[in-house]
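>>> I'll drop the sequence and a predicted model, then ask my questions.
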Amino acid sequence: MAGSSKRTMALAFAMAVNCQADAPEGQEWPDSPCGICASCVRFQRGSHPDLTEVNLETQAAALGEAGKGKSGPAKELRIDAIREMQANVGLSPHSARWKIYIVGDADKMNEEASNALLKTLEEPPAHTIIILLAPDEMSVLPTISSRCFLLPLRSMSRREVARALVQKWGAERDEAELLAALSGGRLGYAVRLMEDRESLERRRSALQELSVLSGAHINDRVNTAGRYAKMFTESRPALYEMLQDWEGWWRDVIAVRAPAPELVVNIDQMQALESAARKHSSGSALAAIKLIQDTRQQLLENVNPRVALEALALGMK
């Protein structure tokens, strides 16, 4: 959620309504945030006292172990997170025109959380704006969506994302095109990737792992599975991220075979993907994807990680 385009737009709106730049005649705030006033800078940094974000990640941070699931943040937004927001929602803004609450993962609210939030939406405090982020209006309760102003968003094209990265964030053309492909049309996520070099390096390492594993002997595969089991014990999110990268690779193999090169995500790996597409049928690529998905589900269900990951390592060919 932290990197989604919905969140990017929500923050841009929060900046605009609180921007200290001169507004056109008859308007309370400028059409777009200046990005350089004290208010805009603090919103950009996420340090403005009148900005509160509520999502699965902030819930996990606030509630500790109680806010976590088996593989990271819990999968539902609970009433405790909403109540914590409501404890301060009635207070006047500290220094901004409007207090902003961004409820990410609004589609993940359980029934208790939704009903609690409904009371605030029915009688919103003065000078307070509550923004709910969800995939679509049908993913939240009708009683919630009926009390909101709905603003549908579309994904940007790869070309639009790449152009924005070059023009506004100073990315190189090749880098911008890769980030645009990896982001799936989510500008906010593309910007986060550009700023998080470690994430890009982890992706490259994951794809290198898959390449080495595919050509390894049985004994090496078994040993590698042991290393993955240790990774799972030490950092489950890291292992799940690697599996996600592997799944994306095999989807790209299918796209190359189609052929549908415009759907390829790992565009910096085209030579290796074309080689893999010559060696593997679409059926074998689909089987690899299913094996990865089954392994992920087994790990979530607490199957012995060494057993599950050994089967995965032996099946990646």
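Received, thanks. Numbering: from 1, shown residues only.

>>> contacts and neighbour counts: CA atoms only from here.
Will do.

>>> biggest helix in the protein, by residue count?
helix 236-257 (DSSP state H).

>>> go through it and flag the buried ones.
Of the residues in helix 236-257, those scored as buried under the neighbour-count criterion (16 or more other CA atoms under 10 Å) are 236, 238-240, 242-257.

>>> go on, stretch 303-317?
By neighbour count with 16+ other CA under 10 Å, stretch 303-317 contains the buried residues 305-314, 316.

>>> next: stretch 32-41.
Neighbour-count burial for stretch 32-41 [16+ other CA under 10 Å]: 33-35, 39-41.

>>> now the host helix or strand of residue 175, how far from the centre of its chain.
Take DSSP states H and E as the rule and residue 175 turns out to sit in helix 173-183. Taking CA atoms, centre = their mean, to the nearest Å, the mean C-alpha location of helix 173-183 is offset from the chain mean by 16 Å.

>>> contact partners of that helix?
The set of residues external to helix 173-183 that reach it, using CA atoms under 8 Å, 6 or more residues apart in numbering, is 158-159, 161-163, 165-166, 186-187, 189-190, 193-194, 264-268.

>>> narrow the residues you listed to those that are buried.
158, 161-163, 165-166, 186-187, 189-190, 193-194, 264-267.

>>> for comparison:
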Amino acid sequence: MSGFKNIIGHKQVIEHLRSAIKLDKVSHAYILNGEEGSGKKMLASAFAMTLQCETGNDEPCGKCKSCIQAMNNNHPDIIWVTHEKPGSIGVDDIRVQLNNDIGIKPYSSNYKIYIINEADKLTLQAQNALLKTLEEPPAYAVIVLLTVNHEALLQTILSRCITLNLRFVEDDLIKRYLMEVKQVPDYKANISVAFAQGNVGKAINLASTEDFDQLKDDTFSMLRNMNDMEMYEVIEYIKKIAENKLNIEDYLDLITMWFRDVLLFKATNDVNSLVFKDSISDIKKQANERSYNGIENIIDAIDKAKVRLKANVNFELVMELLLLTMKEN
């Protein structure tokens, strides 16, 4: 755990939480809503640590007993609700870890804080059990729900919580962090930032994983050689995609970024504005070979592939259609 000052972006959310602490107007329930990797856990940790800090300020000191316990993840009054089933949080998880515990006063602090990660996975029964506590929480209780999709929660729960939506973080802030703190090379920071689209966690993960480098190299090799590939080679490549460790959306986003670079270079002939500057010779070649209409058809086909995959259309069929569209255009 660390304080607010170490969090990149999310200025409005941080200001809201700090102001609540400073004015002693902390709510009993909050929802931090944002996509995976956006920083919900860090914000919840910083909020909890600050609330429990012995100084009572709007930024934790990092030195008192409470802060040290929080940083070591063993603070008795900061409880992370866990669940064994990956796809859902059951009613017993809420009853045992929250409902049956919340009546016990804080051990050493003014607050007793419960953080439920992946709260949008709460079953209907679990939500109803949580609702009973939200209706009459003890004065010292603060419940923080972390969600990717807060609309999955009952309206009665939403009405009893303050919802704070996490926005995208500016590219410049993420790039500076990657280069100065994580020591990521300039070219790799540029790619990671462009690919992450304002998601700090995703940018850090991409910059530090070899899987992404491998996916990028394999994908660009396919894009370079697509015109010469036979249908059986396309099918083999589809199978390789399916086995890849990274999410299929990452793969499709990567192709989209490639063709946007091709389109941008075709329109401007400017290398400086490209994401994949290190592949300029291949991008230039494809910009000469493809028409504006053809490139736009491919980008549209990628968007359609995403929609079909979300609708659970057969993976191999969707990818085969996409790669054929790319070959035809």
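Perfect, thanks for sending it. The structure displayed is predicted, hence computed values, not measured ones.

>>> superposing both, give me the TM-score.
Comparison of the two superposed chains (TM-score structural alignment, normalised by the length of structure 1) gives a TM-score of 0.66, and 283 aligned residues with a CA RMSD of 4.3 Å.

>>> show me what the strand ranked longest in structure 2 is packed against.
The residue-count maximum for a strand in structure 2 (DSSP state E) belongs to strand 141-147. In terms of contacts (3 or more CA pairs under 8 Å, 6 or more residues apart in numbering; DSSP states H and E), strand 141-147 of structure 2 is packed against strand 29-33, helix 40-52, strand 112-116.

>>> now these in TSV, please, with extra columns for mean neighbour count and distance to residue 285 of structure 2.
TSV is the format used below for these (neighbours: other CA atoms under 10 Å; distance: least, CA to CA, whole Å):
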stretch	mean neighbour count	distance to residue 285 of structure 2
strand 29-33	23	43
helix 40-52	25	42
strand 112-116	25	51
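
>>> figure out which of these is closest to residue 301 of structure 2.
Across these, residue 301 of structure 2 has its closest neighbour in strand 29-33 (29.9 Å, CA to CA).

>>> which residues sit against that closest one?
40, 44, 134, 142-150, 160-166.

>>> report the distance from that strand to the chain centre.
Put simply, strand 29-33 of structure 2 sits 16 Å off its chain's centre (CA atoms, centre = their mean).

>>> same check on stretch 39-47 of structure 2?
Here the centre of stretch 39-47 of structure 2 is set off from its chain's centre by 13 Å, with CA atoms, centre = their mean.

>>> so which bit of structure 1 is that stretch matched to?
On the basis of TM-score structural alignment, stretch 39-47 of structure 2 is assigned to residues 5-13 in structure 1.

>>> which residue lines up with residue 185 of structure 1 in structure 2?
In structure 2, the position corresponding to residue 185 of structure 1 is occupied by residue 198, as judged by TM-score structural alignment.

>>> give the contact list for its match.
Contact analysis of residue 198 of structure 2 by CA under 8 Å, 6+ apart lists 168-171, 174.

>>> distance of residue 97 of structure 2 relative to residue 111 of structure 2?
Note on residue 97 of structure 2: its distance to residue 111 of structure 2, by CA to CA, to the nearest Å, is 16 Å.

>>> ok, these two, which is more surrounded?
When residue 97 of structure 2 and residue 111 are compared on other CA atoms under 10 Å, the one with more neighbours turns out to be residue 111, at 19 against 16.

>>> how about that one: what's its closest non-neighbour residue?
Taking CA to CA, 6 or more residues apart in numbering as the measure, residue 111 of structure 2 lies nearest to residue 140, with 4.6 Å between them; neighbours along the chain are not counted.

>>> and the one you found, how many neighbours does it have?
There are 15 residues near residue 140 of structure 2, going by other CA under 10 Å.

>>> looks like it contacts residue 112 (just checking).
Yes: when contacts are counted by CA atoms under 8 Å, residue 140 of structure 2 is listed as touching residue 112 (5.9 Å).
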